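Visitor: everything below, folded, please.
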Amino acid sequence: MKDRLKVNKLIGRGEAVEDLRGKIAIVTGSTSGIGRAAAVDLARNGVKVIVHGMNEERGKQVVDEISLFGGSAVFVRQNLALPEAPSELVKQAISHWGALDILVNNAALICNKPLEEVQHEDWDSLFAVNVKAPFFLTQAALPWLKQSGDGVVINVSSINRLVNSPNNLVYDAMKAALNHMTRGLSLDLRKANIRVNAIMPGGTATPMLNEWLKKVDYSSEEIEQIYRHAPYLATPDQISKVIVFLASKQSDWINGAEIPVDGGYYIGE
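Guide: Next up, the predicted model:
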């Protein structure tokens, strides 16, 4: 069990991606986990970042971390469950930086309940944050992404789009919807030179995974079985490297893709 859930520590920073320097990005849900790593990595590559979340203290910590290496970031608090939040978040980004080139739709909620316990409120809250918010954020960002000339939208989905996990019915359905939306957006926006892709992380050492592991009533053997095809849990930094790649011109011929970032977990299923 301990070996299966260990985290790979041998992660290098790599060279800066020069074509990202001076770009502007919104990274939703970036006060922890994959979103935080993405915000920091983009900033290391010269991107000016809107750090988004609900926890102001953690948001300030991310901004401070970015400032320490000379990066530029501002924290914006918005509750993406509210209908007006996506447009307000984009407005605040424009008021700070005057432009927008990259949108990383990372914020998500999880619902760890068996079918018989799921309530309408669970379904509605996950749909609002995990599906509607990315859609309307993209809509609000569209004029600015067009103006950018090479706008990028990156949706952080999940390997749960392909492999279901126990008591995650609602979350899994939302990630499937996000992937389908990614393909549709890539088709609709390609003539505007806006690329839209999704990444599908596997098991990653984040607060969300920790929350799930605490709530599920499984033995060590059952959890071992779930992760049997993954050599270890990923770090958020390993996932964020793919986000940086997709944001850069190095990936300029990738559009409408759904990319597993799971250490081979899915291929073994």
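
Visitor: going forward, measure contacts between C-alpha atoms and count neighbours the same way
Guide: Noted.

Visitor: can you mark which positions in the lengthiest helix in the chain are buried?
Guide: Longest helix of the chain, by residue count under DSSP state H: helix 169-189. Residues of helix 169-189 classed as buried: 169-179, 181-183, 185-186, 189 (neighbour count, 16 or more other CA atoms under 10 Å).

Visitor: ditto for stretch 245-252
Guide: Buried-residue list, stretch 245-252, by 16+ other CA under 10 Å: 246-249.

Visitor: try stretch 62-75
Guide: Burial within stretch 62-75, assessed by neighbour count using 16+ other CA under 10 Å, is assigned to 62-64, 66-67, 71-75.

Visitor: in helices, which of the residues you listed fall?
Guide: Using DSSP H, the buried residues of stretch 62-75 in helices are 62-64, 66-67.

Visitor: nearest to residue 157, of these?
Guide: The closest of these to residue 157 turns out to be residue 62 (CA to CA; 22.2 Å).

Visitor: just checking, the closest one touches residue 36?
Guide: Yes. Judged on CA atoms under 8 Å, residue 62 makes contact with residue 36 at a distance of 6.9 Å.

Visitor: overlap of the contact sets of the two?
Guide: Listed contacts common to residue 62 and residue 36 are residue 51; contacts here mean CA atoms under 8 Å, 6 or more residues apart in numbering.

Visitor: just the buried residues of stretch 245-252 now: which is nearest residue 50?
Guide: Nearest to residue 50 out of the buried residues of stretch 245-252 is residue 247 (CA to CA; 14.9 Å).

Visitor: not counting sequence-adjacent ones, nearest residue to that closest one?
Guide: Leaving out its chain neighbours, the residue that sits closest to residue 247 by CA to CA, 6 or more residues apart in numbering is residue 152, at 6.1 Å.

Visitor: pull the contacting residues for the one you found.
Guide: 101-103, 145, 194-196, 246-247.

Visitor: let's see which of the residues you listed end up in helices.
Guide: Of the contacts of residue 152, the ones assigned to helices by DSSP H are 145, 246-247.

Visitor: one more sequence to fold, the one below, so I can look at both together:
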Amino acid sequence: MVEFASKIVLVTGAASGVGAGTAKAFAKHGTRLCLVDRDEENLAKTETECKNVGAEKASFKDFDDTYNINVRAPLFLTQLAIPYLEKTKGSIVNISSIASKEYADASQMIYCMSKSSVDHFTKIAALELAKKGIRVNAVNPAFMKTNIFQSWLNSADDAEELVQGRAKLVPLGRKNVKVDDVINAIMFLASDRAKMITGTCLFVDGARHLTGI
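Guide: Model (predicted):
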């Protein structure tokens, strides 16, 4: 049942009996599981057994790590920079993602949630800091072929297959976004040419987010 590999399942009473059996049955299909029970000792055993038969590891550590990097860090850095930005009438450009809005990837739930938070933070910060003369914007790129994405995959062949597959989904030219495309957007938003632009999430994706796929 391949369909279960993309789903997230909450199983209550998962420490024993039907609950434990149900959890392990879903685990065999690679399902992401959230297991709940008052019996912590046996619940831990069920968790281990589920991982052994194929369940993905969707842990709260993953959530914390992603939010610390994508949301907490920009928030704290902004707070620290405000006094200096106010003096210079500087601006902030956050790096968000196409995954924050119309396009979402079921296999990247936590990442998509974090980038949605970045978008809302950008807009609210823009309102709050406008009175200080500080602009806040974000750039939302589509998939890019960077060094880091190779670490997600098993081989160079897998990487090339992913690159070609994503390129076919981009309406404008049917090609992937380049790093320079994103840099150009950042430079524009940071420049005086964008002096009346704030609270904007600028999609650099060749209209990819408009396709809904």
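
Visitor: TM-score them against each other, please.
Guide: For this chain pair, the superposition-based TM-score is 0.65 by TM-score structural alignment, normalised by the length of structure 2; 154 aligned residues with a CA RMSD of 2.5 Å.

Visitor: what's the longest strand along structure 2 aligned against in structure 1?
Guide: Criterion DSSP state E: the longest strand present in structure 2 is strand 135-141. Counting by TM-score structural alignment, strand 135-141 of structure 2 falls onto residues 195-201 of structure 1.

Visitor: that stretch vs structure 2, average offset?
Guide: On superposition with structure 2, the mean distance recorded for stretch 195-201 of structure 1 (mean CA distance after the TM-score superposition for structure 1) is 0.5 Å.

Visitor: ok, and what's touching that stretch?
Guide: So stretch 195-201 of structure 1 is in contact with 150-161, 179, 182-183, 185-186, 189, 239, 242-243, 246, 252, 254-262, going by CA under 8 Å, 6+ apart.

Visitor: of those, select the buried ones using a PyMOL command.
Guide: Buried subset of the contacts of stretch 195-201 of structure 1, written as a PyMOL selection, criterion 16+ other CA under 10 Å:
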select buried, resi 150+151+152+153+154+155+156+157+158+159+160+161+179+182+183+185+186+189+239+242+243+246+255+256+257+258+259+260+261+262
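
Visitor: what about the helices in structure 2?
Guide: Using DSSP H, the helices assigned to structure 2 run over residues 17-27, 40-52, 60-67, 73-88, 109-129, 156-167, 179-190.

Visitor: make JSON lines out of those helices and add distance to residue 140 of structure 2.
Guide: Formatted as JSON lines, the helices of structure 2 follow (distance: least, CA to CA, whole Å):
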{"stretch": "helix 17-27", "distance to residue 140 of structure 2": "34"}
{"stretch": "helix 40-52", "distance to residue 140 of structure 2": "35"}
{"stretch": "helix 60-67", "distance to residue 140 of structure 2": "17"}
{"stretch": "helix 73-88", "distance to residue 140 of structure 2": "15"}
{"stretch": "helix 109-129", "distance to residue 140 of structure 2": "9"}
{"stretch": "helix 156-167", "distance to residue 140 of structure 2": "16"}
{"stretch": "helix 179-190", "distance to residue 140 of structure 2": "8"}
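
Visitor: just give me which of the contacts of residue 152 of structure 1 are shared by structure 2.
Guide: Here those are checked against structure 2 with both residues aligned by TM-score structural alignment, their matches' CA atoms under 8 Å, and the contacts held in both are 145, 194-196, 247.

Visitor: now, which of the residues you listed sits nearest residue 215 of structure 1?
Guide: When those are compared for distance to residue 215 of structure 1 (CA to CA), residue 196 wins out at 33.4 Å.

Visitor: what is the neighbour count of that closest one?
Guide: Number of residues near residue 196 of structure 1 (other CA atoms under 10 Å) recorded here: 30.

Visitor: contact partners for residue 95 of structure 2?
Guide: Going by CA under 8 Å, 6+ apart, residue 95 of structure 2 touches 118, 138-140.

Visitor: any idea what it aligns with in structure 1?
Guide: By TM-score structural alignment, residue 95 of structure 2 lines up with residue 156.

Visitor: residue 174 of structure 1 versus its match, what's the distance?
Guide: Computed with CA to CA, to the nearest Å, the distance linking residue 156 of structure 1 and residue 174 of structure 1 is 12 Å.

Visitor: equivalent analysis for residue 244 of structure 1, please.
Guide: Residue 244 of structure 1 is 24 Å from residue 174 of structure 1, by CA to CA.

Visitor: correct me if wrong: residue 24 of structure 2 contacts residue 52.
Guide: No. Between residue 24 of structure 2 and residue 52 there is no contact, the gap being 9.3 Å when judged by CA under 8 Å.

Visitor: between these two, which one's more packed in?
Guide: residue 24 (25 against 13).

Visitor: how about that one, what's its match in structure 1?
Guide: Aligned partner of residue 24 of structure 2 by TM-score structural alignment: none.

Visitor: can you tell me the closest non-neighbouring residue to residue 24 of structure 2?
Guide: That would be residue 50: by CA to CA, 6+ apart, it lies 5.1 Å from residue 24 of structure 2.

Visitor: and the one you found, what's its match in structure 1?
Guide: In structure 1, residue 50 of structure 2 lands on no residue (TM-score structural alignment).

Visitor: one more: residue 184 of structure 2?
Guide: Using TM-score structural alignment, residue 184 of structure 2 lines up with residue 241 in structure 1.

Visitor: isn't its match right next to residue 41, touching?
Guide: Yes. In this structure, residue 241 of structure 1 is within contact of residue 41 by CA under 8 Å, at 7.4 Å.

Visitor: who has more neighbours, the two?
Guide: Taking other CA under 10 Å, residue 241 of structure 1 and residue 41 do not tie; residue 41 has more neighbours (21 against 17).

Visitor: and stretch 18-31 of structure 2, what's buried?
Guide: Neighbour-count burial for stretch 18-31 of structure 2 flags 19-20, 23-31 (criterion: 16+ other CA under 10 Å).

Visitor: how about JSON lines for those, with distance to residue 157 of structure 2 added?
Guide: JSON lines is the format used below for the buried residues of stretch 18-31 of structure 2 (distance: CA to CA, whole Å):
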{"residue": "19", "distance to residue 157 of structure 2": "40"}
{"residue": "20", "distance to residue 157 of structure 2": "38"}
{"residue": "23", "distance to residue 157 of structure 2": "34"}
{"residue": "24", "distance to residue 157 of structure 2": "32"}
{"residue": "25", "distance to residue 157 of structure 2": "32"}
{"residue": "26", "distance to residue 157 of structure 2": "30"}
{"residue": "27", "distance to residue 157 of structure 2": "28"}
{"residue": "28", "distance to residue 157 of structure 2": "27"}
{"residue": "29", "distance to residue 157 of structure 2": "25"}
{"residue": "30", "distance to residue 157 of structure 2": "23"}
{"residue": "31", "distance to residue 157 of structure 2": "26"}
